[in-house]
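Trainee: Show me how the following folds:
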Amino acid sequence: MVTALDDAEVSTVLVVTAHPDDVDFGAAGTVAAFTDKGIRVVYCVVTDGDAGGFDRELDNGGMAELRRAEQTEAAKRVGVTDLRFLGYHDGTVEQTLGLRRDIARVIRQVRPDRVITSTPERNYARIQPSHPDHRAVGGATLDAVYPDARNPYAFPELLNDEGLEAWSVKEVWLTGGQSSDHYVDITATVDRKIAALRAHVSQTAHIADGIEQFVRGFLAANAKAAGLPEGSYAEGFQVVSTG
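Mentor: Modelled structure (predicted):
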């Protein structure tokens, strides 16, 4: 099992997700804990979530604009104000060289110590985390971390045309897997996680009455698996060392 870096060794975290709301379901309590410690957190959202939601009157770009606004508001609730939207189409993301380059660009711009993204592996216990976009983004992000972002000869246009020097990420935390090897106690920030989720009105309004109970239920199960006291809440990750 890989041991995660101590947060005192981390100054910047980059979160790379497929859709608006992915970070809030998977890691918003952890993000709030980071920002409370003074750690800079940046979001990179690959799609605008234009295929999501339940109000199909908002097609032709309207849903994408709404979801960017919802993610921006949700981010503020956990202390994040720097968001990068890559503009890929929801539901059609593939693990291409172009996506690797676009994520490597953001890594070189942000220069994070830690990256959080979705697992590229299929979750056979719960199908929801295994959306094809999630797996494609997770795989492309891992490739962007190693070898692309750290190799000055990968995507030479990033250095030659944009002046983006190579950068080595120290570790990656994966969300959405069947098992976790690292847990973060978010008991103190769970209310802000739920507030961030509620900001995604287009995605959660239909379950507004039950979302808090649902979220607290799986976070309590994580806390139990982590050996935390009863009444605690936790988010789980798989830690990948890049050294």
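Trainee: Every contact and neighbour count from this point should use C-alpha atoms.
Mentor: Will do.
Trainee: Where does residue 85 fall, secondary structure wise?
Mentor: strand 82-88 (DSSP states H and E).
Trainee: For that strand, buried residues please.
Mentor: Neighbour counts over strand 82-88 (16 or more other CA atoms under 10 Å) mark 83, 85-86, 88 as buried.
Trainee: Which member of these is positioned nearest residue 105?
Mentor: residue 86 (10.9 Å; CA to CA).
Trainee: and for comparison, fold this next one:
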Amino acid sequence: MREPKPPERVLVVAAHPDDVEFTCAGTLAKWARRGSAIALVLCTSGDAGTEEAGRSREATARIREAEQQAAARVLGLAEVVFLRYPDGLLQPTLELRRDLVREIRRFRPHALVCGDPSVYFYGEDYINHPDHRAAAQAALEAAFPAAGMPLLFPELGLPPHRVREIYIYGAAQPNVWVDIEETLPLKAEALRCHRSQIGDWDPEPTLRAWAAAEGRTVGLRYAEAFRRMVLEAED
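Mentor: Below you'll find the predicted structure:
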């Protein structure tokens, strides 16, 4: 297995704060260390993500956005964009697709990173959150074909942009594995920033076990797996 070289510019789309820290943050930190410019777009601010009695959606959103900004600094991400759709109610609407097309045309990434909208179940104990599937579906539909078509969403006032490749994390059929041994501690440090979600739990042993299981597939110590799709080969 040959690991692809880091893309020059990367746009990551996820549903909630902490989604990338649980999934692909080791890869993002590795790419950032090697010079990739990475923007993270979150469709919601995780404003329903609390069990604390009396805390409002607005207060929860402020906390979770601050936690995500802190995690992004740990990983070396260039920017974080919050679209602020309601948490727990996300749908792959045309409005969301247009918002993501705007971010693609604005940031002009070579690669898009998102989840797998086709996966409902992981193992025997986790049902994929509907927001995760909605964000992934909207991201893929924004990247292809919408962002590259000049007659779609001309009201955005931005030139079309074609994404060259897509990396799908949590994919049902991965075909690429990224060695994250050097950045696994950063992944854990970034996840610890989401204190409102994980409390005093130390995520590193769990993240290490997950990465070891992925790595064994291809003879790596620690890895993250993706389905990589090349839509437009480099010149």
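Trainee: Give me the TM-score for this pair.
Mentor: Scored against TM-score structural alignment, normalised by the length of the second structure, the superposed chains reach a TM-score of 0.93; 231 aligned residues with a CA RMSD of 1.8 Å.
Trainee: circling back: would you mind getting the average deviation of the strand holding residue 85 of the first structure from the second structure?
Mentor: Compared with the second structure after fitting, strand 82-88 of the first structure has a mean deviation of 0.5 Å; criterion: mean CA distance after the TM-score superposition for the first structure.
Trainee: so what secondary structure elements neighbour the helix or strand following that strand?
Mentor: Going down the chain from strand 82-88 of the first structure, the next helix or strand is helix 97-110, by DSSP H and E. Counting contacts by 3 or more CA pairs under 8 Å, 6 or more residues apart in numbering; DSSP states H and E, helix 97-110 of the first structure packs against strand 12-17, helix 132-143.
Trainee: Make JSON lines out of these and add distance to residue 62 of the first structure and mean neighbour count.
Mentor: Below are these laid out as JSON lines (distance: least, CA to CA, whole Å; neighbours: other CA atoms under 10 Å):
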{"stretch": "strand 12-17", "distance to residue 62 of the first structure": "21", "mean neighbour count": "24"}
{"stretch": "helix 132-143", "distance to residue 62 of the first structure": "21", "mean neighbour count": "25"}
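Trainee: now the angle from the strand holding residue 85 of the first structure to strand 12-17?
Mentor: 30 degrees (axes from the mean of the first three to the mean of the last three CA atoms, to 10 degrees).
Trainee: corresponding residues in the second structure for strand 82-88 of the first structure?
Mentor: Under TM-score structural alignment, strand 82-88 of the first structure corresponds to residues 79-85 of the second structure.
Trainee: Could you report the distance from the nearest residue to residue 212 of the second structure once chain neighbours are set aside to residue 52 of the second structure?
Mentor: Nearest non-adjacent residue to residue 212 of the second structure, counting by CA to CA, 6 or more residues apart in numbering: residue 222, 4.6 Å away. Separation of residue 222 of the second structure from residue 52 of the second structure (CA to CA, to the nearest Å): 35 Å.
Trainee: Then residue 151 of the second structure?
Mentor: From residue 151 of the second structure to residue 52 of the second structure the distance is 46 Å (CA to CA).
Trainee: next one: residue 33 of the second structure
Mentor: As defined by CA to CA, residue 33 of the second structure lies at a distance of 37 Å from residue 52 of the second structure.
Trainee: neighbour count winner among those two?
Mentor: Applying other CA atoms under 10 Å to residue 33 of the second structure and residue 52 shows that residue 33 carries more neighbours, namely 15 against 9.
Trainee: what lines up against that one once you look at the first structure?
Mentor: Checking TM-score structural alignment: residue 33 of the second structure goes with residue 36.
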